[in-house]
Each structure stands twice: as structure tokens, then as C-alpha cells.
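> here is a sequence with its predicted model. Questions after.
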Amino acid sequence: MPVFVIAILSAVLGCSALWWLLADRLVAGRRARLAVAAYGMFQLVLVFGVLAARAAGFTLPAWAHGFALAWTLILLAPAVFLLAVALALRGLRGRGETPEPGRRALLGAVVAGPPVLAAVGTAVGLVQSRGFVARERELAVPGLPPALEGLRVVHVSDTHVGAFTRGPVLDRIAAAVNGFGADLVCFTGDLVNAEHEDIAAGCKLLSACRSRHGVFAVEGNHDLFEGAYAFRREVRGRGVDLLVDEGRALTIRGVPVDLLGLRWAADRELDDAFEATVRGFARRPGAFCICLAHHPHAFDTAAAAGVPLTLTGHTHGGQLMLPGGVGPGPLMYRYWSGVYEKTEPAPGALAVVSNGSGNWFPLRTFAPAEVVCLVLRARGPAGHRASLVPGPGRGSNARGRATASGSPDLSPRTVL
């Protein structure tokens, strides 16, 4: 078992034991203490049951995954903090006393609130996971060959076929893609959530998508959890055109179009992945080029190499966001949702970062799942632009500046 997995499980065990201890000290009465003990045991059984089921090769119901993730990844640490604060405020001298009814109700709410929130959030998330937004967006691409005016590129990403994305929703994703009348369908990684037993359903989805010039895919980090070689072999064996550091030379409306597909690479490895792709595929002079990558920071490398359009995913639009673009998305990524345009050093390079159409976590806020049809235009409105601070990682002087949407409706704004 990897060290980081052991560390995470140890942290979960430690926080769970601490929550149990603190909650037991705060509640009054035998029934309340038994309820705390039962919930603590239930969550530990749930977490380790999910892990054991995965190791045994089968999947527990979605509610079990969702409840375990919502509690351990989001609410457990804040719940421990709240209980510690409440216990400190109550003071040790109150341990043997019977609190007044109002105070007792408040302490009960502090103990019961996070578990109730986890249950409600999971229920909402399970309903939400069955839906996605299908929308069309006109994208002004400087230097687009005139013959490609109106080219329809459907961008799909992060289906995470598995616990939360399965069954009828996959058919509806395929139907949404086919409803756009695509010239190209581009899938930018995380076909499955983790288990390779779900590859068949994921490939069935991609095979059901229709396009005049093909359906092309790249891999994501979740796809490789059970091995890169096994994933690539099975996906290709099922007829999916998977690009791993390679390209495809297409001719669309008489215009050469080169697709570049990068293997999954983390931030520091993206340059190497792009260079390997270019070495293995000779870009044709004058060809319109589209780069497909899972990690959005591939935009920096592709734009610097003169690629006019990069399609990526991975971020889920920040997954749990607040209004106004506040949340994990911009904290973790330079490009996290929507459309970005470089302004330096070579103006005009574009990236589209998909929110993804599936889920690995059972709740989204202000980051809706989506399938987007990009209608390429040679020119179009500049749109509104507003300043943002630079994201972490490579500086803008080295990579240039960009304008970005970062919002579900893909309306542009500026990021440095």
C-alpha cells in the first residue's frame, strides 16, 4: 500500500477517534452517547468498506461512496474543530453538571450538525449527479482558416464512469453530444473514476458519440489508478482512438487539421509530454492545430509552441465553488473553468477548460457538469474583461497573459 494512502487512512482514523471522544464529552445522556458511538463506528465501517470493496473488485452503492467522501474529505476536520471549540468554551467544570435546555440544544446541534449536513449533501449530490448542462458556445479563434468557419467541436471531459456516473446518464451524455451535429468530438480524460471494470461502459459511451471526422480521446489521472498499460490496451482494444503523446493528421473541408494528444502529466511534466508528442508526430506546415490534454496547465506549453486551441479538463470547475468564482478552482489552477486567451507573447492562443460531465465527488456547487459544443469563428466579440491576480506556478512573464471565462456560462474575463 502506498505511503500516502497509509497516511490518509491514519489521518482519517485519528480524526474519527478524536471526533468520537470530543462528541462523547459534549453530549448528555446514555442514548446520545450511544448515538455518537454508533455514528462513529458507522463511518469507519463505511470508509473501510468502500476500500475493501474496491480491493475485492466490486462497487458499493453510490450513497455509501458519497457519504464516506463527504464526511471524511470535507466535514470531519471542521467537525473536530467545532467540537474542540465548544468543549473549550464549556469548560471542564461543566462536565458533571446538567446544562440548561438552551445550552444543551446548542451543544447537540454542534455535535449533530456536521453528520446531518453530510447526509443532506450526499442526498442532494446523488440527485445532482444525474444531470449536466449541454450548451453551445461560439469561440472566436484568431487565424482560423476561412474554410473552418463554423466548425463544430464537441468537448467532453471527466465522465468518471463508476460510482456516481453510470447507467442512463451515460446514454443522455451521448444523446447530448449527438444532438450538436459535431464535426469533431474531443474527450479530455478521466473516462473512468478508478476501476477498470468500468472501462467497457466508458468506451460504449464514446463509441455511441457521432462525429463527421472522428471521436478522439486522451487519458486522465483517474484512468491510470489501476495501471496505465492496462487502461490504454483495453480502451484501444474497444475501438477508441486514444492519443498518448501522439497526433492525428486530419483533413476537414480541404484544410489540414492536426490533433495532438498528451499523456496524463502533472504540472512539472507537461513540457516533457508535449515535447514527446511533437517528436512522435510531425506537425504539417499551415495546419490548424488542436491540443488535447487532461491537465489545464498544458495550455502554457501548447500556446508557447504556437498551438491556437487547447482543450483540457481535470478541474471540475472547482467542484465546490462559491458565487463570484471563489473556491478551490482558482486557488489550485491557473486555468480552471471556461475560455482563456493568451495576450502575451503571441496573442490569440485559446484554451477551453471543461467542468466535466461526471463526478468523483457527490456534490457540486456553482460548477455545473457540462457538455459543450464549440462553434469556431474567425472573429467575434471581445467580451467583458476584468483583472485577476496571477495563479501559482510558472510566472506570466515566462508564459504570457490570458483572458479567461472561469465561469459556467463561458463569458470571458481576464486573468494575468
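Cool, got the structure. Remember, predicted model here, so these are calculated numbers, not experimental data.
> CA only for contacts and neighbour counts going forward, please
Will do.
> can you give me the helices for the stretch 201-350 of the chain?
Remark: helices assigned in the stretch 201-350 of the chain by DSSP state H, counting those that start in this stretch are 228-237, 270-280, 298-304, 328-332.
> which other helices and strands contact the third one?
To tie it back to what came earlier, the one meant is helix 298-304. helix 270-280, strand 309-312, strand 350-353, helix 396-399 (3 or more C-alpha pairs under 8 Å, 6 or more residues apart in numbering; DSSP states H and E).
> got another one to weigh against that:
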Amino acid sequence: MLRWIIFISIYIAISIYVLQGLKAASRFPWVHYAYITISLLVIGNFIFQFTFGEQEGRVLSVAKSYAFGFLLAMIAFNLVTIVFLFSEDIYRLIAGTYHKIFGESREFSVPARRRFLSLMALGIASLPFGALLFGMYKGKYNFKVLKYNLEFDDLPDAFHGYQITQISDVHSGSFDDREKIEYAINLINEQNSDALLFTGDMVNNKAEEMKPWAELFSGLRAKDGKFSVLGNHDYGDYVQWESDAAKAKNLNDLKNLQREMGFDLLLNEHRYLKKGDDKIALIGVENWGRGGFKKAGDLKKAVSIIHKDDFKILMSHDPSHWEDVVIHDEHHYHLTLSGHTHGMQFGIEIPGWIKWSPVKWRYKYWAGIYEELGQYINVNRGFGFLGYPGRVGIWPEISVITLKKKSLT
């Protein structure tokens, strides 16, 4: 209860402060009342959804995600506005103090707010506010196909031109538009890839979240099959289960559901993809993550019966596994496929110019292709979304990777 009181008090104080700037910028009372009404509705809905609106067994329902999203947009608007207003207030305070000490009247008088600065503050603050709302409305389903060509000296000849489609982080419990998901499934199939690889987080928490979408995902096609691994959310670790048996059943249900949808789920094991006499090893490990995330991945077990010199593609959900373990392993993993970061669902990307997201402060390898010690990783930006029900600048991704042998290019 105390944390709610503190949070609401801070939110109201900030809103009142922003309202003063709004009054300086606009003389129309209806604008002020509109801001007050929206502020109260946003905080009221957030409190309701995260208290009385709690759904048993789910960390974030769709309604709760939207409540969080609207609150995030409002906070972004307020904080940007405050930066300008507070800077001006410091100037006003200094000016008033100066007049008190050196002025003729020796009276302390704070200059009025300048309407131009208030308008500029509100105008700039509307940019992140509008972007976050757009991300919730359109951005989260703004699917992009990103294509990469990777060359290797030791790729088996028969696999020159072999095409892989990778998707990751479906988070089906967050979906709210069947038509958009159907479009994305068709977009994946249009790539006509040889193999489809899914790198974890099929659900937010519970296997039942995937059931309304299972028919659509069953329609995914690839010539040599569909393969998957588990991500940190697939284990149900973020739910208060009534018993350990219920949690174990949920995980088993999810594994079975993936297999029913046609995925070959790799649990610290491998498969060989073959073309004539040539083959490449496809390796899948369970989740291994740094900093408190589950470490069920067992790389040694997964490669225990494959040849050290085989060409290897590794599926591992969390890119920190690649950084901390894989690239330093005695085996050479030519290509690792990961996800997990979502690119934080927020950032700026202009190919060839800028690639930035706050998630870079947590993950060194957070989106796209990287190379270290002659080994590649692709960190997929994610198919779905979690928490904030949108995406801004970091769009949902379908990765298409073509393997090429250098001597044949």
C-alpha cells in the first residue's frame, strides 16, 4: 500500500507541475481540463489493472500491458516537459535573487514563465508521447524481413546458398490482432527457406497462451523442417504456481504443443541437416542467461556425439551465452542464432548511419549480425512484444540468412 501512495503522490506532483507550464502555453481552460482528465484516467486505469484487475496466473495480461503502455507514454510526456520547465524555473529563481540583491527596489520578484518556452517544451514532449502511442497502435506489428549473406571458408559445398529463416520471442500471450499475425505467418512462408529456426519464448508464461494461435503457427513451412528451442519465459518461472507439479505440467504441455505444431524441439541436443553426402550440425540448447536468468543450457551435452570439425549452427535464446561461453568453447560454432533482447522494443535504427537502443547498456550484442573470433551471431529483434505493448524504431523481425561458401562466390 505504501508504494502505491508514494507512486501516486509523485505522479500527481509531477502532473501539477506540468499543468503550470500548460497554463502558460495555452489560455484555453478546456486544454487544462483535458490534461487533468487524461492524467487521472491513465493513473486510475493503471492502478485498477494492477490491483483489482489482476488475472490469476498471468504476470501481464493484454489489458495490463496497455495500462502500462499508456502510463509510460504519459510519464515520457511529463518528464520531457519538466526538463524544460525546471531549467526555466532555475533561471527565474536566479533572476529573482539577483533583483533582490542588486535591484533598485530590493524586492524578490520571480519573472513570469515565458510562453514560448512552455510551447517548445510541450511540442518536444509530444514527440515521444506520440511515438509511444504509435508504437502501440501500429509499430508492434510493423514486421520487417531482414536479409543477411554470410560467407564461410569451410561450408560444405552442397549448402552454398542454403537459406535459413529465424524468428524469436513470439510471446503469444501479448497478441491482440489475428489478422496481423496471419499476415506475418504468410510473410515468413513467402521467404521459401530451407529451414525455419525459432529461438525461444513462445509464450509469456503459460502454455495455454499459445493455443489460440497454434493453428496459424502450424502453417509455417520450410523444406527441411522447423526447429525450436526454449527461452526463459517458456519455463513458467514468472508465475505463482499452486504446486511444482502444475509448473512442470505447464512446461510439458508447451513442449508437446510445439511438437504438435510441427516444431522439432531441441533440448540440449542436435540434428544433422543433410544434402547428399554433405551435412551441417544444428545444435539447440535450453535457456542459458547471465544475471539471474535460468541456466538450463548444456552445450557439452548437446555436442557430445558430433564431430569437432562439423560445420555448426547453434540455437541459443540468450546472446549472453554466446558472449560468455560459446565463442570461447573448444568447438568452433560457425553461426549462433539468438533473440531475447527485443532490442528493448525502443530505439533508433537508420541502416548505415545509426543503431541505438538503451538495451545496449545491458547487452553488448543486442540486435543483428556480429562477428567475434571468426564466429557469427545473429540476435533477432523478436517477433512479438512484452510489457510495453508496442515497438518504436525497433520493429518486429523476420531474419533470413543465406549461407555461402567463399570459394564459390
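That came in fine, so what should we check first? Bear in mind that the values here come from a model prediction, so they are computed numbers and not experimental data.
> ok so, going back, any idea which of the helices and strands packed on helix 298-304 of structure 1 is most buried?
Mean neighbour count (mean count of other C-alpha atoms under 10 Å) peaks for strand 350-353 among those, with a mean of 29.
> how about the residue positioned nearest the centre of structure 1, nearest residue that isn't a chain neighbour?
Taking C-alpha atoms, centre = their mean as the criterion, residue 316 is the residue nearest the geometric centre of structure 1, at 3.0 Å. Computed as C-alpha to C-alpha, 6 or more residues apart in numbering, the closest residue to residue 316 of structure 1 that is not its neighbour in sequence is residue 355, at 4.1 Å.
> element containing that neighbour?
Using DSSP states H and E, residue 355 of structure 1 sits in no helix or strand.
> who's in contact with it?
157-158, 313-318, 337-338, 367-370 (C-alpha atoms under 8 Å, 6 or more residues apart in numbering).
> distance to residue 169 of structure 1 added to the helices of the stretch 201-350 of structure 1, as JSON lines?
Compiled in JSON lines, the helices of the stretch 201-350 of structure 1 are given as follows (distance: least, C-alpha to C-alpha, whole Å):
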{"stretch": "helix 228-237", "distance to residue 169 of structure 1": "20"}
{"stretch": "helix 270-280", "distance to residue 169 of structure 1": "32"}
{"stretch": "helix 298-304", "distance to residue 169 of structure 1": "29"}
{"stretch": "helix 328-332", "distance to residue 169 of structure 1": "25"}
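> quick one: stretch 305-323 of structure 1 to chain centroid distance?
Taking C-alpha atoms, centre = their mean, to the nearest Å, one finds stretch 305-323 of structure 1 lying 9 Å from the centre of the chain it belongs to.
> that one: end-to-end distance?
End-to-end span of stretch 305-323 of structure 1 (C-alpha to C-alpha, to the nearest Å): 35 Å.
> for stretch 211-227 of structure 2, same thing?
End-to-end distance (C-alpha to C-alpha), stretch 211-227 of structure 2: 19 Å.
> so what touches that stretch?
Taking C-alpha under 8 Å, 6+ apart as the rule, stretch 211-227 of structure 2 contacts 172, 182, 185-186, 188-189, 192-198, 257, 260-266, 273.
> all strands for structure 2, in order.
Counting by DSSP state E, structure 2 has strands at residues 144-152, 162-167, 195-198, 226-228, 263-265, 269-275, 278-284, 312-315, 335-338, 348-350, 354-356, 368-372, 375-379, 397-405.
> where does the third one end up in structure 1?
With TM-score structural alignment applied, strand 195-198 of structure 2 matches the range 184-187 in structure 1.
> the matching stretch vs structure 2, average distance?
Stretch 184-187 of structure 1, aligned to structure 2 and superposed, deviates on average by 1.1 Å (mean C-alpha distance after the TM-score superposition for structure 1).
> circling back: quick one: which of the contacts of residue 355 of structure 1 is nearest residue 264 of structure 1?
Checking the contacts of residue 355 of structure 1 against residue 264 of structure 1 with C-alpha to C-alpha, the nearest one is residue 314 at 10.2 Å.
> for residue 291 of structure 1, see how far away the closest one is.
Counting by C-alpha to C-alpha, the gap from residue 314 of structure 1 to residue 291 of structure 1 is 15 Å.
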